[in-house]
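Peer 1: my questions concern the predicted model and sequence given below.
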Amino acid sequence: MSTQQLPVIVIGAGPIGLAAAAHLVERGIEPLVLEADDSAGAAVREWSHVRLFSTWGEVVDPAAEKLLAPTGWVKPDGATYPTGGDWAKKYLQPLADALGDKVRLGATVTGVSRQGRDRVVDADRDQQPFTVHIQSADGSEQRLVARAVIDASGTWSTPSPIGGDGLPALGERAAGERISYRVPDLKDPSVRERYAGKRTAVIGSGASAFTALAYLADLAKNAPGTHAVWVLRRGIGGSTFGGGEADQLPARGALGLAAKAAVDDGHADAVTGFRTDAVEKSGEQLVLVAEDGRRLAPVDEVIVLTGFRPDLSFLNELRLGLDERLQAPVELAPLIDPNQHSCGTVYPHGVGELSHPEKGVYLVGMKSYGRAPTFLAMTGYEQVRSIAAAIAGDQEAAERVELTLPETGVCGGAGLFDEPAVAEESGGCCATPSTVQIGVGAPAATSGGC
């Protein structure tokens, strides 16, 4: 079998991975989607309680919609906002079902390389197919071959730690029972009990932190003693709460306003310029200690929402061109680097910005952003449309931009953030609240996952 007859392997059966498969099918190219979990959209299902700030019309890929049409699938109202659970149940699972045996569940990718070539060897490298090593749920191993590899595995499984230096704070691991790295589902009685009437530190300054603050503020209305301590590594400025009413995604702007209301209404205290160095135990509570020696009053729980980072370990034998700061493709990094670019908006991009020295391998979706924030599902759909066109040899379509992204309403002359390293604490994705009203029993907000 020639290399061109081999399938394109897609890693991850999330929104972007499944969309990649749909675009490849539309181009007459055989995909094989490898998903480590036992269901499609596994990461999305973990935040099923949260409502996206993007509407149904913005989170359904056009090629996927065409693939679903013959199955009798009915697209939800495009003007409404799905929860993560809705997105998985009403779109991602039907799409995986429509792809059939092109999606393999319980297949964990443990390594990707060139056949017979480690990363050192130059000879005939580009002529060799890719080898993809997988481990099945039963522990058995297999080696697959592919003409190209699209890594859409995301970053959900690798949240960033508390430490201001990017490493776990001293004592962070030991205090793990009282530390969470996810937006809590306060509709779950056991989770609600964990935070009701308690003092909770929320660390981070992006969509996830806004969501947690809004949830805890709502809980405080019915559970006296519930209070949040919002820990920021920087100060509060004009862009802290997002674009507000200037955001062209209204629900995204509403989320920041809800977080601001939590502070203004006294349900949360903001602590600024606090880079956590250590987590100490004080009886049954925890004390956060900053690099400058400041110590916060004891808290009962800590919610760490400092962003995500890509797992590149299984790509170690490939020649990737990644930015040294963001761990994103070098051509894409300047467009998304919060230390450089002055607006929250990221413009559409495709195969040109996502290519690597290793031809035929692409990082897409949230993983393509490395440690940068503010990824939209629409962005990922445009990425895989362009890549599928390039793999099919349609360079004109690959280079064409077929998407206009909404403006965030956040802009500033000196950059989106006031100082370096803030990207780590802003790691939201496409998800946030559906309306200004945010409550445990009402349409709400979300973190990442897109």
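Peer 2: Alright, I've got the coordinates.
Peer 1: hey, let's count contacts and neighbours off CA atoms from now on
Peer 2: Fine.
Peer 1: count of residues packed around the closest residue to Tyr91 other than its chain neighbours?
Peer 2: Counting by C-alpha to C-alpha, 6 or more residues apart in numbering, Tyr91 lies nearest to Val60, which is 7.6 Å off, once chain neighbours are set aside. Each residue near Val60 was counted by other C-alpha atoms under 10 Å, and the total is 21.
Peer 1: those helices in the stretch 101-250 of the chain, which residues are they?
Peer 2: Listed in chain order, the helices of the stretch 101-250 of the chain (DSSP state H, counting those that start in this stretch) span 189-195, 207-220, 250-264.
Peer 1: in the longest one, what counts as buried?
Peer 2: Read that as helix 250-264. Across helix 250-264, burial judged by 16 or more other C-alpha atoms under 10 Å covers 250-263.
Peer 1: which residues touch that helix?
Peer 2: If you take C-alpha atoms under 8 Å, 6 or more residues apart in numbering as the criterion, helix 250-264 is touched by 53-54, 207, 210-211, 213-214, 217, 241-247, 268-270, 408, 431-438, 445.
Peer 1: dropping in the other structure now:
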Amino acid sequence: MNASTEALPVVVIGAGPIGLAAAARLVERDIEPLVLEAGPAAASAVRDWSHVRLFSPWSEVVDPAAEKLLAPTGWVKPDGATYPSGGDWAELYLQPLADALGERVRYNATVTGVSRAGRDRIVDADRETQPFLIHFTGPGGREERIFARAVIDASGTWSTPSPAGGSGLAALGEKVASDRISYRVPDLKNPAVRARYAGERTAVIGSGASAFTALAYLADLAKDEQSTHALWILRRGISGSTFGGGAADQLPARGALGLAAKAAVDGGYADAVTGFRTDRVERDTDGRLVLVGEDGRRLDPVDEVIVLTGLRPDLTFLDELRLGLDGRLQAPVELAPLIDPNQHSCGTVYPHGVNELSHPEKDVYLVGMKSYGRAPTFLAMTGYEQVRSIAAHLAGDQEAAERVELTLPETGVCGGAGLFDQPAAAEETSGGCCAAPATLTIGAPASSGGC
């Protein structure tokens, strides 16, 4: 890297919890960041699930460097023992942090492409000496570009939920039936959303934290609207680990979430259908939806479908970069074996940093939930450790970059449904149990006071 490139900012994609923490860590290291946020405010994805409570307390979702940056503004850290909702997290911490960063954060800036200046993906000559070129659309769709010394992609996976289809593709008829299908945990405190599900029969597809939350929410609704009922569709069977770690989970609110879902089934508010992989979505003569499995089974009609089968990274705008990604998880190749949800829980995935997050393309990093690809096992504090290490590396402090400064809580169960702070645990690859909504943390139903 030449001197002129060294003077350029580090571009951070996404003003969510990990992107803003990355910016705070860079400022701490006297490196100038520029955060490009697609939404009109900080933490736009978090605001989409503002009604969901995190299962990590305030003490675990505030980055230390961010807290230092906020201190001169008069910011007061919330009670560390309490559990914020997504809305609390955005309004009481993430937006103030973005405000403290000031003009280092640009809103309504959607990144459309990242490359090396003057070098497409093929060209080798002097590649690493060239700065990064970032194309983005600004307010009103205006095309803009900027150069950077490094790129930290913290854009998350929230915008690309996985489909209902058991093959990883949308089920036949899924797109046509989109008026009756949602890919988010419903906010049943919203009158319009509540009216949509009240008194209806709703299928919930998924076996992770988001599905647990939706089932618990619908069970609460059924107590007031007795004709409300849920059909819980799992691609696997039900075992002792299906509902997570329970009382053995070192994140108590996360354990309570699985128990709330179990209570919904035990209380008769939801019926479970196991071993069902959706192949088609059809409509009956009344316009209701009929789910058809790969084995030919046809379920009774439902009024609504909530698909919570996980999230996946959008890699399209990084296509001109030389990324080293695992073929299964779409996570960095050095990180993938450590987060394989078929093998690891929070207690067995050790904290990681720049060494595991590096790519063949020097100085580009995927962090936060996006670094985990399709693995559903992510905690906010894992992301904070990632960006601490990367900022140290970019500052030339390799000793600090390789030092581990985080101990993760254990889940108490391995091989069961993925539970995480992020509000959309994967269904198919749900063996892990770490996480946080987006980075997030997803929690027990607000009405239960769990998270």
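Peer 2: Here it is on my side, so go on. Bear in mind that the values here come from a model prediction, so they are computed numbers and not experimental data.
Peer 1: re the thing from before, now, of the contacts of helix 250-264 of structure 1, which are buried?
Peer 2: Listed as buried from the contacts of helix 250-264 of structure 1 are 53-54, 207, 210-211, 213-214, 217, 241-245, 247, 268-270, 408, 431-436, 438, 445; burial here means 16+ other C-alpha under 10 Å.
Peer 1: what's Met381 of structure 2 aligned with over in structure 1?
Peer 2: Alignment note (TM-score structural alignment): Met381 of structure 2 maps to Met378 of structure 1.
Peer 1: mean shift between the one helix or strand its match maps to and structure 2?
Peer 2: In this structure, Met378 of structure 1 sits in helix 377-391 according to DSSP states H and E. When structure 2 is superposed, helix 377-391 of structure 1 averages 0.3 Å from its matched positions, counting by mean C-alpha distance after the TM-score superposition for structure 1.
Peer 1: what residues sit buried inside that helix?
Peer 2: Those would be 377-391, for helix 377-391 of structure 1 by 16+ other C-alpha under 10 Å.
Peer 1: ok, the counterpart of Arg400 of structure 1 in structure 2 - contacts?
Peer 2: Using TM-score structural alignment, the partner of Arg400 of structure 1 in structure 2 is Arg403. By C-alpha under 8 Å, 6+ apart, Arg403 of structure 2 lies in contact with Ser389.
Peer 1: swap the cut-off to 10 Å and go again
Peer 2: 351-353, 385, 388-389, 392 (C-alpha atoms under 10 Å, 6 or more residues apart in numbering).
Peer 1: quick check, nearest of the residues you listed to Ala90 of structure 2?
Peer 2: Set against Ala90 of structure 2, the nearest of the contacts of Arg403 of structure 2 by C-alpha to C-alpha is Glu385 (20.0 Å).
Peer 1: you'd agree the closest one is up against Phe378?
Peer 2: No - assessed by C-alpha atoms under 10 Å, Glu385 of structure 2 is found out of contact with Phe378, at 11.9 Å.
Peer 1: joint contacts of these two?
Peer 2: With C-alpha under 10 Å, 6+ apart, Glu385 of structure 2 and Phe378 have common neighbours Gly368.
Peer 1: settle this for me: the match of Met381 of structure 2 is touching Val364, isn't it.
Peer 2: No - Met378 of structure 1 is not in contact with Val364 according to C-alpha under 10 Å; the separation is 12.0 Å.
Peer 1: quick one: which of the buried ones among the contacts of helix 250-264 of structure 1 sit in strands?
Peer 2: Using DSSP state E, the subset of those located in strands is 268-270.
Peer 1: equivalent range in structure 1 for stretch 96-112 of structure 2?
Peer 2: Under TM-score structural alignment, the match for stretch 96-112 of structure 2 is residues 94-110.
Peer 1: regarding that stretch, how distant is the last residue from the first?
Peer 2: Chord length of stretch 94-110 of structure 1, first to last residue, is 27 Å (C-alpha to C-alpha, to the nearest Å).
Peer 1: buried residues in stretch 351-359 of structure 1?
Peer 2: For stretch 351-359 of structure 1, using 16+ other C-alpha under 10 Å, the buried residues are 351, 353-356, 358.
Peer 1: on that earlier part again, nearest to Val279 of structure 1 among the buried residues of helix 250-264 of structure 1?
Peer 2: Val263 (23.9 Å).
Peer 1: aligned counterpart of that closest one in structure 2, please.
Peer 2: In structure 2, Val263 of structure 1 lands on Val265 (TM-score structural alignment).
Peer 1: what of His49 of structure 1?
Peer 2: So, by TM-score structural alignment, His49 of structure 1 is matched to His51.
Peer 1: what sits against its match?
Peer 2: His51 of structure 2 neighbours (C-alpha under 10 Å, 6+ apart): 84-88, 185-190, 442-443, 445-446.
Peer 1: I'd assumed Thr379 was in contact with the residue nearest to Tyr91 of structure 1.
Peer 2: No - between Val60 of structure 1 and Thr379 there is no contact under C-alpha under 10 Å: 11.7 Å.
Peer 1: strands of the stretch 1-150 of structure 1, start to end?
Peer 2: All strands of the stretch 1-150 of structure 1, identified by DSSP state E, counting those that start in this stretch, fall at 8-11, 31-35, 103-105, 107-114, 130-136, 141-146, 148-151.
Peer 1: okay, angle between the second one and strand 141-146 too, please.
Peer 2: Here the directions of strand 31-35 of structure 1 and strand 141-146 differ by 150 degrees (axes from the mean of the first three to the mean of the last three C-alpha atoms, to 10 degrees).
Peer 1: check which helices and strands strand 31-35 of structure 1 is in contact with.
Peer 2: Applying 3 or more C-alpha pairs under 10 Å, 6 or more residues apart in numbering; DSSP states H and E, one finds that strand 31-35 of structure 1 contacts strand 8-11, helix 15-26, helix 93-99, strand 103-105, strand 107-114, strand 148-151.
Peer 1: need the ones you listed in TSV (columns: mean neighbour count).
Peer 2: Listed next are those as TSV, based on neighbours: other C-alpha atoms under 10 Å:
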stretch	mean neighbour count
strand 8-11	28
helix 15-26	28
helix 93-99	20
strand 103-105	22
strand 107-114	21
strand 148-151	24
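Peer 1: will you turn these into CSV that also has distance to Val44 of structure 1?
Peer 2: Converted to CSV, those look like this (distance: least, C-alpha to C-alpha, whole Å):
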stretch, distance to Val44 of structure 1
strand 8-11, 16
helix 15-26, 9
helix 93-99, 11
strand 103-105, 16
strand 107-114, 18
strand 148-151, 17
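Peer 1: tell me which of the ones you listed lies nearest to Thr226 of structure 1.
Peer 2: That would be helix 15-26 among those, by C-alpha to C-alpha, at 35.4 Å.
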